[in-house]
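S.K.: This is a predicted model, with the sequence first.
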Amino acid sequence: MTINCKGEIIDLSSPKIMGILNVTPNSFFDGGKYKTDSAFLKQAEKMIKEGADFIDIGAYSSKPSADYLSEYEEISRLIPVIDLLLREFPKLYLSIDTFRAKVAKESVVAGAAIINDIAAGFLDEQMMKVVGELRVPYIMMHMRGNPQTMQSLTSYEDLVKDIRSYFAERIAKARECKINDIILDPGFGFAKTLPQNYELMAKLELFDVFELPILVGISRKSMIYKLLESSPSEALNGTTVLNTIALQKGAKILRVHDVKEAVESREILKQLAI
């Protein structure tokens, strides 16, 4: 499996690590932690040195209690950071976590390489059309409703079957819009109960039917710390365990706060495959 980032072919036969860099004051784990240019650069440099293949930037928190943010405010947060990072690290592949077509376009024009959409086009009907025109890889996530309503929409006839049906329809729509590189994110924590999250992980390999790369984003999420009765700050060990399982089940990209530990999991599993 490969994706094309800014004219470079990225081979996903060896799983890749996507570091998270939030440009928000209210994300569930690191919101507000990075507020200055030097802080953004320092964290990006740390992740790159630890082995991040991509860095994912988000300016609009998707946690249920997050405040509304206008397109203008989202773009105003994102573009200066994109400019800053690419000026310092010109070969960096930036992914932009947004569900808005205008934000996606402005970000790619500024130099971003990937669009990461939690809504798979459902929250902005122009998103897939714009991504197709931009000719960048597109991460489409499974979610129901929106971040404010998703946790009330957790009733499924058959969890995996229903999510596969969702992806089948969204992939067809993306192909109509001439999106070449599609990455699937099952959406751990989005419109899913704690038991459903673990069922999804247990059956992750069933999404191989699409023959598309799978991204797993479980880093420090509540499915870990609520189960273990701890907190996001104490959820690194659980995150590493689940990332290792995800890799064993075929995940091609891990989206993480802690790059070093994810890279170590990947490298250890490589040795077991010899």
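M.R.: Noted; the coordinates are in hand.
S.K.: From now on I want contacts and neighbour counts done on CA atoms only, so please keep to that.
M.R.: OK.
S.K.: I'd guessed Ala101 sits against Leu134; true?
M.R.: No. If you go by C-alpha atoms under 8 Å, Ala101 and Leu134 don't touch, sitting 10.6 Å apart.
S.K.: which one of those two has more residues nearby?
M.R.: Neighbour count, other C-alpha atoms under 10 Å: between Ala101 and Leu134, Ala101 has more, with 22 against 18.
S.K.: Count the neighbours of the nearest residue to the more buried one once chain neighbours are set aside for me.
M.R.: Using C-alpha to C-alpha, 6 or more residues apart in numbering and skipping the chain neighbours, the partner closest in space to Ala101 is Met127 (4.3 Å). Met127 has 26 neighbours, counted by other C-alpha under 10 Å.
S.K.: try this one next to it:
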Amino acid sequence: MNKKYFVLVFLVFLLPLFFLTGCSSSNEKKATYSDNEFIMDLAKGLEARWDISDKNEGKDDTVQVMKDYIQAELSQIEKYTSATFKDSVLQEKAIKYINLLKSSKENINNYFASDNEKWKEIFDQRAILLMDFVDNYKLKVNSKHQSKLDLLVSNGKTVAENASKETELKKLIKTLKFKKTKDEYGFQTYEAVLENTTPYNIKNLFLDISLLDKNGVIVSTEYATVENVSTGKKARVKFDTTDKFDKYEVVLSSYDLN
């Protein structure tokens, strides 16, 4: 009697628990992530791209050849747009890289244009991401193409460093507060003091100063230059105008650092 009772308890209560545990384990096994696979396929795509470029070495690039380069990468990694990643940050970077490839394909005609800033911008952003993948996700390619990857990573570091410098300088010029120092016969002079709080020694800063009316409409644009201001030093910045205005906006046009 007792034996039958325990068998019944097992069948009614315990067996379903084993079944549920088994299902849970099965579901856990199905939760696969694509982090490592993406990095490996990214390497395959780059190698495929460079295999094509090696075959075309010495020949002029055409629109179709450029598309083939890009498609060689996309064929390997485009599928990861909808893949599941354990590292959500890596997922964002993967999708961004894929979208940059698509953008480069859409803007391929800019590569052959005299003004190819858009293409250069996409190239630089790709280089920054590839640097990130190498430094933080152990992206590796075969020895045949290592020098090409090294060149891209080096470019990425340069772009990132320049972007950091430009960000610092843009923050710096936002500190400029111009005040009227002279007003003679309708001719006005405005001056501000710039203190170089950046870690960079400034050779030249070229500034565009838009003078705006109360509605934000540009009345005129004046220009100012800052020269030879080392870290921690101060310099006077000024511009002249005959126009009346309510506010101004200062934009960094270009710069040189020592």
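M.R.: Perfect, I can see it now. Please read these numbers as outputs of a predicted model, since none were measured by experiment.
S.K.: TM-score for these two?
M.R.: Once the chains are overlaid, their TM-score stands at 0.26 when taken by TM-score structural alignment, normalised by the length of structure 2; 111 aligned residues with a C-alpha RMSD of 5.8 Å.
S.K.: Overlap in contacts, Ala101 and Leu134 of structure 1.
M.R.: Shared contacts of Ala101 of structure 1 and Leu134, defined by C-alpha atoms under 8 Å, 6 or more residues apart in numbering, are absent.
S.K.: Against Cys5 of structure 1, how distant is the closest residue to Asp185 of structure 1 other than its chain neighbours?
M.R.: Spatial nearest neighbour of Asp185 of structure 1, excluding adjacent residues (C-alpha to C-alpha, 6+ apart): Met141 at 4.4 Å. Met141 of structure 1 sits at a distance of 19 Å from Cys5 of structure 1 (criterion: C-alpha to C-alpha, to the nearest Å).
S.K.: These two: which is more packed in?
M.R.: Ranked by neighbour count (other C-alpha under 10 Å), Met141 of structure 1 and Cys5 place Met141 first, with 26 against 18.
S.K.: I am assuming that one contacts Leu184, so please confirm or correct that.
M.R.: Yes. Taking contacts as C-alpha under 8 Å, Met141 of structure 1 lies within contact range of Leu184: 6.1 Å.
S.K.: host element of Met89 of structure 2?
M.R.: Careful, residue 89 of structure 2 is Val; it's not Met. Applying DSSP states H and E as the criterion places Val89 of structure 2 in helix 88-106.
S.K.: which helices and strands sit right next to the helix or strand Thr181 of structure 2 falls within?
M.R.: Using DSSP H and E, Thr181 of structure 2 sits within strand 179-184. In terms of contacts (3 or more C-alpha pairs under 8 Å, 6 or more residues apart in numbering; DSSP states H and E), strand 179-184 of structure 2 is packed against strand 187-195.
S.K.: right, and the helix or strand after the strand it packs on?
M.R.: Following strand 187-195 of structure 2 toward the C-terminus (DSSP H and E): strand 202-212.
S.K.: Pull out the buried residues from that following strand.
M.R.: Ile202, Asn204, Leu205, Phe206, Leu207, Asp208, Ile209, Ser210, Leu211, Leu212 (16 or more other C-alpha atoms under 10 Å).
S.K.: Turn these into CSV, columns for distance to Lys93 of structure 2.
M.R.: What follows is these, written out as CSV (distance: C-alpha to C-alpha, whole Å):
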residue, distance to Lys93 of structure 2
Ile202, 34
Asn204, 35
Leu205, 34
Phe206, 34
Leu207, 34
Asp208, 35
Ile209, 36
Ser210, 37
Leu211, 40
Leu212, 40
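S.K.: Tell me which other helices or strands the helix holding Val89 of structure 2 touches.
M.R.: Under the contact criterion of 3+ C-alpha pairs under 8 Å, 6+ apart, helix 88-106 of structure 2 touches helix 35-55, helix 63-77, helix 117-137.
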